[in-house]
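Colleague: sequence below, structure please.
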Amino acid sequence: MSSPLHDVRPTFELTGRNYIVTGGAQGIGFTISRAICEMGGNVSIWDIQNEPVDKKEFDALSSKFGSKTLYIQTDVTKQESLEAAFQKTLDTFKTIDGCVPAAGIAIDKPFVDQTWEEFTRIQEINVRGTFFTAQMVAKELLKQKKRGSILLIASQSAHIALPGYRMAAYNASKGGVMMLAKVLGVELAPHGIRVNTISPGFVDSDMTRTVREAKASKREGEQMWLAPPNQRLSTQNDLTGAAIYFLSDASMHTTAADIAITGGLHAGTIDGLISYEK
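Modeller: Reported below is the predicted structural model:
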């Protein structure tokens, strides 16, 4: 006999659940934090910046959605900073249901010119910060014998190398993040802890604007929105549906999975602009 059908809408709710989001002062991290609050969850944002970029919008999350929010200045490359932020989060929320390590940086620079220091900085933030944030949350979930969901932020750069965008260190870091999610998705599944990724494409953000403006030619910058089959940049709003799916009970049987949100670019192009720099 087949299982009875359940209503779908309630499975997306996050009411009463507590999440950690790194890199949440702005951009993708803040967007996902806001979505968590909208769906009834509480969020502790960790970021290297002293305060959220739009403090008024951050402060409005509690009044608008009735959520508990916490902001902690944190350096994800420093063990003592991560541990202090985690303890402060536990002191406030008491329990944890998952996390979204979204802190990340990128540089666009020829492979042969990327320095030891640049490579190390990217891996420290994008990979090590992600690894140990997820580890702390997994340890706490195991300790409390709770199910949970960990959402890692990969990238289209974990799927493809786009001509004209020389981001070897960043691509390597995001490939590592995607593989980490697969490994943890398998290892932690018996404990009811799911680990998944989303892979954003070119998102219209401060980081991508900086990369675009640094391009030597207008043609190279334009392929950010002309190369994807959908022929536009992603917006942060394109990411929230997939993020909530993975954090919520709607994805209870989904782990070690990735949703590519690239406008189709991870699969190929139709007639988009592709530029090679010599």
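
Colleague: okay, CA-based contacts and neighbour counts for the rest of this
Modeller: Noted.

Colleague: may I see the buried residues of the helix ranked longest in the chain?
Modeller: In the chain, with assignment by DSSP state H, the single longest helix is helix 168-188. Within helix 168-188, the residues scored as buried using 16 or more other CA atoms under 10 Å are 168-178, 180-182, 184-185, 188.

Colleague: now tell me what touches it from outside.
Modeller: 105-107, 111, 114, 119, 122-123, 126-127, 130-131, 152-155, 157-159, 161, 193-197, 255-258 (CA atoms under 8 Å, 6 or more residues apart in numbering).

Colleague: show me those residues that map onto helices.
Modeller: Counting by DSSP H, the part of these found in helices is 119, 122-123, 130-131.

Colleague: one step back: buried subset of the contacts of helix 168-188?
Modeller: With neighbours counted using 16+ other CA under 10 Å, these contain these buried positions: 106-107, 114, 119, 122-123, 126-127, 130-131, 152-155, 157-159, 193-197, 255-258.

Colleague: ranges for the helices of the chain?
Modeller: For the chain, applying DSSP H gives helices covering 27-38, 55-65, 79-93, 116-123, 129-144, 168-188, 206-213, 218-226, 237-247.

Colleague: in the last one, which residues are buried?
Modeller: Looking back up the chat, that one is helix 237-247. 239-240, 242-247.

Colleague: next, the structure of the following sequence, for comparison with the previous one:
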Amino acid sequence: MTHPAPVDVPTRDLFRLDGRTILLSGGAGAVGLCVGKAILESGGDIVLLDVAQSPNAAQWEDIEETAKINNTKAFYYQADVTEAETIPPLFDRIREDVRFPLRGLVACAGISGEGDAVDYDINVFRKILDVNVTGTFLVAQAVGRDMHRANVTGSIVLIASMSGWVSNRGINTSAYNASKSALHQLTRSLAAEWGHPQNTFPGSTPSDTNPNPSMEPRKAYPPIRVNSLSPGHIETPISEAARKRGLTDEWARQNMLGRVSQVQEFRAPCLFLLGEGSSYMTGADLRVDGGHCAW
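Modeller: Down below sits the predicted model:
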């Protein structure tokens, strides 16, 4: 049986996230903090994960003040998303601390590295894929398990990039581009698995990942929607080096709006994908790039 459409949700509530906890990996970064604050303002509680031991003090104070004003809650945990063995016990802690089940994920954790392909350090290449792809999968997997455990619907947003659609003109970032293209495919694959039990044939062929496959029908769970969001170039504190090289001005000339985006411009797209306003959207990529890829 399919999950019913939320046709009775008032229009004013299509972007609301009341009674939900949303997890953000890379939560101490510019996008994570900005989107996290927007979630608090929309009625949701947030869990921020980041490799940093603690968030910036002034920014965290702003987050806590926002939570207080909106009667919401914010939690922060230090975590390396690539350390698979630490993820389950971390989620056990989170489950004990939060007041509402996890109903959403915004996977922001990611790194890049410029370098010519013929000289690219293979260890750096592997690290970028490990953080951007494997780390994203591990967090999405843990969130999916938690949603199944709580028997709730949910929405997962993987922060990809327009660089998963096109190569970055004038800057050599083959590992980053490959990783973001992989997130587009990971989005489609998870959306297919978690949208409806009939999306997967019964049983499976024996393999290293599934040595003793069952032929029983898979257990039915409420649907988890999975979409990706592909930003264009974003003005953030870490783009200072790009500004000094004149790259920011060049990037602005490469899109239809003639400017680089601001982190605040990704609040509404994330809220849309997390909330009931996008209830019939899954397996899709929402490209917010100022028309960069359409030119």
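
Colleague: picking up where we left off before, how about the longest helix of the first structure, which residues of the second structure does it hit?
Modeller: Mapping helix 168-188 of the first structure onto the second structure (TM-score structural alignment) gives residues 174-194.

Colleague: how far off centre is the matching stretch?
Modeller: Mean C-alpha position of stretch 174-194 of the second structure versus that of the full chain (CA atoms, centre = their mean, to the nearest Å) differs by 11 Å.

Colleague: distance from that stretch to the first structure after superposition?
Modeller: Compared with the first structure after fitting, stretch 174-194 of the second structure has a mean deviation of 0.7 Å; criterion: mean CA distance after the TM-score superposition for the first structure.

Colleague: how about residue 71 of the first structure, what's its partner in the second structure?
Modeller: Per TM-score structural alignment, residue 71 of the first structure is aligned with residue 76.

Colleague: how near is the alignment partner in the second structure of residue 131 of the first structure to residue 147 of the second structure?
Modeller: In the second structure, the residue paired with residue 131 of the first structure is residue 137, using TM-score structural alignment. Going from residue 137 of the second structure to residue 147 of the second structure by CA to CA, to the nearest Å gives 15 Å.

Colleague: residue 69 of the second structure too?
Modeller: To residue 147 of the second structure, residue 69 of the second structure is 28 Å away according to CA to CA.

Colleague: so which of these two has more stuff around it?
Modeller: The neighbour count for residue 69 of the second structure versus residue 147, taken as other CA atoms under 10 Å, is higher for residue 147 (22 against 10).

Colleague: which ones are touching the counterpart of that one in the first structure?
Modeller: Aligned by TM-score structural alignment, residue 147 of the second structure pairs with residue 141 of the first structure. Residues in contact with residue 141 of the first structure (CA under 8 Å, 6+ apart) are 96-97, 147-148, 193.

Colleague: any idea which residue sits dead centre in the second structure?
Modeller: residue 107 (2.3 Å; CA atoms, centre = their mean).

Colleague: apart from its neighbours in sequence, what residue is nearest the corresponding residue of the first structure for that residue?
Modeller: Using TM-score structural alignment as the criterion, residue 107 of the second structure maps onto residue 101 of the first structure. Among residues not flanking residue 101 of the first structure along the chain, residue 22 sits closest, at 4.8 Å (CA to CA, 6 or more residues apart in numbering).

Colleague: now do residue 95 of the second structure
Modeller: In space, residue 95 of the second structure is closest to residue 101, 7.5 Å off (CA to CA, 6+ apart).

Colleague: how far away is residue 148 of the first structure from residue 199 of the first structure?
Modeller: 20 Å.

Colleague: cool, and residue 85 of the first structure?
Modeller: Residue 85 of the first structure is 26 Å from residue 199 of the first structure, by CA to CA.

Colleague: swap in residue 107 of the first structure?
Modeller: For residue 107 of the first structure relative to residue 199 of the first structure (CA to CA), the value is 18 Å.

Colleague: same deal with residue 5 of the first structure?
Modeller: Counting by CA to CA, the gap from residue 5 of the first structure to residue 199 of the first structure is 31 Å.

Colleague: neighbour-wise, which of the two wins?
Modeller: Higher neighbour count among residue 5 of the first structure and residue 199: residue 199, with 23 against 6, using other CA under 10 Å.

Colleague: ok so, going back, return the residues in contact with the residue nearest to the centre of the second structure.
Modeller: Residue 107 of the second structure neighbours (CA under 8 Å, 6+ apart): 24-26, 136, 139-140, 156-159.

Colleague: residue 25 of the second structure -> the first structure?
Modeller: Per TM-score structural alignment, residue 25 of the second structure is aligned with residue 22.

Colleague: tell me how far its match lies from residue 145 of the first structure.
Modeller: Taken as CA to CA, the span from residue 22 of the first structure to residue 145 of the first structure is 23 Å.

Colleague: compare these two (neighbour count), which wins?
Modeller: More crowded of residue 22 of the first structure and residue 145, by other CA under 10 Å: residue 22, with 30 against 12.
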